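**Student:** predicted coordinates and the sequence they were generated for:
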Amino acid sequence: MAAVLALGLATAVFLTTRGGPAPADDAGPPRRALFLGTLTGHKGPVSALAFSPDGRVLASGGADGTVRLWDTATGKQKALVEHDQPVLQLAYSNDGRTLVGISGESEFVGGPLWLADPATGRVRRTLPGTYVTNVAFHPRNGSFAVADETGIVFTYDAEDGSMKDQIPVAGPTTSVDGLRYSPDGAWLGVSAGALVRLWDPRTVTSAPRTELTAPEFTKIGKRFTTFSASPVVLFSPDSKTVITEGAMDGCRLWTTSGDVRTSACSGAGVAGAALAPDGRSLVTFGTGRRTVEVWNANAGRKTFTYRGHLGDVTAVAVSPGGDLVASGGADRIVRLWQAPGLGQGAAPQPTEGG
């Protein structure tokens, strides 16, 4: 493992996971070739990362206004597209036919949303407006959700960009900081101000089904959650557990009913996170830190640390197969790391306490 970490400070080389093809008595298929090392080219901090659904391409967006597409098998840059403003968000549609992005001056002052060709990154349609949050794709109906700075969630068709709905989910002075659909499509998690609400996407115009309220604030009669202005809203693969950023702790796990709470990533301030496909491993980075941490979400225990960035880590993503972790930094570098043990597995299960 030390050899893998050393790649973060040296010229990247081509490797295969676990030394190449699986032995003949291994029941699983041979692991595909992966590039592990540094991807260079951005002229400013890396601000967004997204893996294609098949894991063969990594899209990176930067404060320099560029979107770069990287081949995860060779590390070669496949495409480069320049935008007028910094790239704030990137996401692939579930079928891989569309790359959606948001450009803008900052995460607080967003800008237009655009739909691009996933093979070239070339924009095929731009949607005017000022969008500020994560792009959240519905798992089944071919739409995605995004919010503007006035607390309105918009849903669009991922194929042609036509608007499907617009729903006010927060007050006009409260921006939406994070969005996520659950994998089964039954929930839309919305982080706005100091509260996370869980909505039924079919009836989002009515009251939310669940509000996640932290126990330490409940005891003193206040209605606050564990964080303020958090972009972290994640669902477990079985859609039964919600993960948010905490104020009293690094992360917190909830049931979708909101009545069981568990702390994770204890003592670590979390600025961004991604849940691995195993549903148990949480990959995080913190403000002002140059490392990426992997946590056992069930136990709240740190299991691994990636080191090598020469500036603060600013973005993180896990490949759909769980075999790669990508991180971007203020050092203008994208790094690809081998991801030990982040395969398919059970979902995180919240327990009493925390």
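**Tutor:** Arrived safely.
**Student:** from here on, contacts and neighbour counts on C-alpha atoms
**Tutor:** OK.
**Student:** got a list of what Ala91 touches?
**Tutor:** Ala91 makes contacts with Leu49, Ala50, Phe51, Leu99, Val100, Gly101, Val135, Ala136, as judged by C-alpha atoms under 8 Å, 6 or more residues apart in numbering.
**Student:** and the gap between it and Ile167?
**Tutor:** 21 Å (C-alpha to C-alpha, to the nearest Å).
**Student:** do the same with Asp259
**Tutor:** Counting by C-alpha to C-alpha, the gap from Asp259 to Ile167 is 26 Å.
**Student:** strands of the stretch 51-200 of the chain, start to end?
**Tutor:** 57-62, 66-71, 77-82, 87-92, 99-103, 111-116, 123-131, 136-137, 143-147, 152-157, 163-168, 176-181, 188-192, 195-199 (DSSP state E, counting those that start in this stretch).
**Student:** and the contacts of the fifth one?
**Tutor:** Okay, so that is strand 99-103. So strand 99-103 is contacted by 65, 83, 85-93, 110-118, 121, 131-132, 135 (C-alpha under 8 Å, 6+ apart).
**Student:** second structure for comparison follows:
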Amino acid sequence: MSSPADLPPGGEDPAPDHAAALALLRERLRLAHLHAGEPSLREIERRSGKGVSHTTAAAVLKCQKLPRWGQLELVVEALKADPKEFHTLWLTVRTVPSVEAKPSFAEAEKEGFDAPDAALALLGHGRSVFAVAWRPDGLLLATASYDKTVRLWNPDTGQQVDSRRRARHTGPVVSVAWSADGHLLASASDDGTMRLWSPEAGKQIGKPLIGHTGPVAAVAWSPDGHLLASGGSVDGTVRLWNPDTGQQVGEPLTGHTGAVLAVAFHPDGHLLASGGSVDGTVRLWNLDTGQQFNSRRRTRHAGPAYAVAFHPDGHLLASASDDGTVRLWNPDTGQQVGEPLTGHTGAVLAVAFHPDGHLLATAGRDGTVRLWNPNTGRQVGEPLTGHARSVSAVAFRPSGHLLATAGTDATVRLWQLTAEHEASREHLEEQIGCLRARVAVLRRERNELAAHLRHRASS
């Protein structure tokens, strides 16, 4: 148990030091555990859906070293505490200086603790990995590969989840997407089909969805889960499907003069974006009318548009292209916003917004992953390197603190974002100010709780 002397001093110091910040996190975990009724380690393991083992839960609660955020988050949720508060505490420990040597990546992996910029490699696919998608609760990661399989992974252990439940196509799998409730997984393949899978049941649901006249290059699920969208790499059409019946909805959406390589739903579900290869255009479709939206102001790259993604609030659309640029567009007007984002030395193959919209991740044929501030168009931090070949997919964990990437080197990598990536210096200073105030509140809460326990013990 921590004593008051272990807590950071309030008010007069310019910032808490590392040891004091870690002590505050440890004390807050103790209080959360106490408020939750002091559940056993096995119970925490059960509540986390076995996302953390009882031994990992013990290490997190002891908090002698800074745990990985993903493990801490699961323990906090099992204790029914506030993840946002704990992430602020965790980020402060990561940010303030430490006089202790940081563990090597190998030590961090062995002990279950975080090492900055370390990328955990998920190995299992035998060929290029083309797509990654997080289940909405962030506890599973789905990957799709040229080896004709879709695989599921536990992001905190890096292990496949019941490899016997691996989903298979008869051709390379190039795209994958989760339903909003996380119960179904859709996959698109060069075999000309889309398939729906139940990861829980470990089997395909219904018959393959067939309609495109060639390979299916992309699949996306609408926010309400009532529609699937797909893009054809031969017929150049976008098609909509009812996932309950497996039937097409309406007529194919036509307009691209070549393959449709990407599709993405607007957060409100009424617009759909698609990216084309030959024509290099990004098109918007009004799903209420089935017509192109703002077709006179069609957005265009100088090469194929490989990926599209909407900002979480829908006010921006990002597209990535063979021309080596990422462009931001206003979906209401079709106008480009700011200058193209340049930095990749080859084609940009994937793009994804952070869940809170403050970062944009891109991946390219140059083997790098880059992070950008979409408000300024500036790159954030150094490129993330680790893949041996092209990086074909990027996706942020729904909590926002982990980035998954996949490449033609047959690996999937998980990146823990550094403090530089997660917050600006000004934002960190604001957080530290809030933490000082929180220290006083925690002290008062601890004293009140201690008094209550003494009273209960004496009565």
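**Tutor:** Perfect, I can see it now. Computed from a predicted model, the values in this text were never measured in an experiment.
**Student:** need the strands of the stretch 51-200 of structure 1 in CSV (columns: distance to Phe217 of structure 1).
**Tutor:** As requested, those are exported to CSV (distance: least, C-alpha to C-alpha, whole Å):
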stretch, distance to Phe217 of structure 1
strand 57-62, 38
strand 66-71, 42
strand 77-82, 46
strand 87-92, 32
strand 99-103, 35
strand 111-116, 35
strand 123-131, 31
strand 136-137, 29
strand 143-147, 27
strand 152-157, 27
strand 163-168, 26
strand 176-181, 21
strand 188-192, 17
strand 195-199, 12
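**Student:** the ones you listed: which one's closest to Ser263 of structure 1?
**Tutor:** Closest to Ser263 of structure 1 of these is strand 195-199 (C-alpha to C-alpha; 16.1 Å).
**Student:** now that closest one, how far from the centre of its chain.
**Tutor:** 18 Å (C-alpha atoms, centre = their mean, to the nearest Å).
**Student:** what ranges do the helices span in structure 2?
**Tutor:** 18-35, 41-47, 54-62, 69-78, 83-95, 105-111, 419-422, 425-458 (DSSP state H).
**Student:** please state the offset of the second one from the chain centre?
**Tutor:** What that stands for is helix 41-47 of structure 2. Computed by C-alpha atoms, centre = their mean, the chain-centroid distance of helix 41-47 of structure 2 equals 25 Å.
**Student:** what does that helix correspond to over in structure 1?
**Tutor:** Using TM-score structural alignment, none of the residues of structure 1 align to helix 41-47 of structure 2.
**Student:** buried stuff in that helix?
**Tutor:** Buried residues in helix 41-47 of structure 2, counted by 16 or more other C-alpha atoms under 10 Å: Leu41, Arg42, Glu43, Ile44, Glu45, Arg47.
**Student:** with the last one instead?
**Tutor:** Burial within helix 425-458 of structure 2, assessed by neighbour count using 16+ other C-alpha under 10 Å, is assigned to Leu428, Gln431, Ile432, Gly433, Leu435, Arg436, Arg438, Val439, Ala440, Leu442, Arg443, Arg446.
**Student:** please name the nearest non-neighbouring residue to the second one.
**Tutor:** Nearest residue to Gln431 of structure 2, sequence neighbours excluded (C-alpha to C-alpha, 6 or more residues apart in numbering): Thr88, at 7.0 Å.
**Student:** distance of that neighbour relative to Thr95 of structure 2?
**Tutor:** For Thr88 of structure 2 relative to Thr95 of structure 2 (C-alpha to C-alpha), the value is 10 Å.
**Student:** format the buried residues of helix 425-458 of structure 2 as CSV; extra columns: distance to His401 of structure 2.
**Tutor:** Output for the buried residues of helix 425-458 of structure 2, formatted as CSV (distance: C-alpha to C-alpha, whole Å):
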residue, distance to His401 of structure 2
Leu428, 16
Gln431, 17
Ile432, 19
Gly433, 22
Leu435, 20
Arg436, 23
Arg438, 22
Val439, 24
Ala440, 27
Leu442, 25
Arg443, 28
Arg446, 29
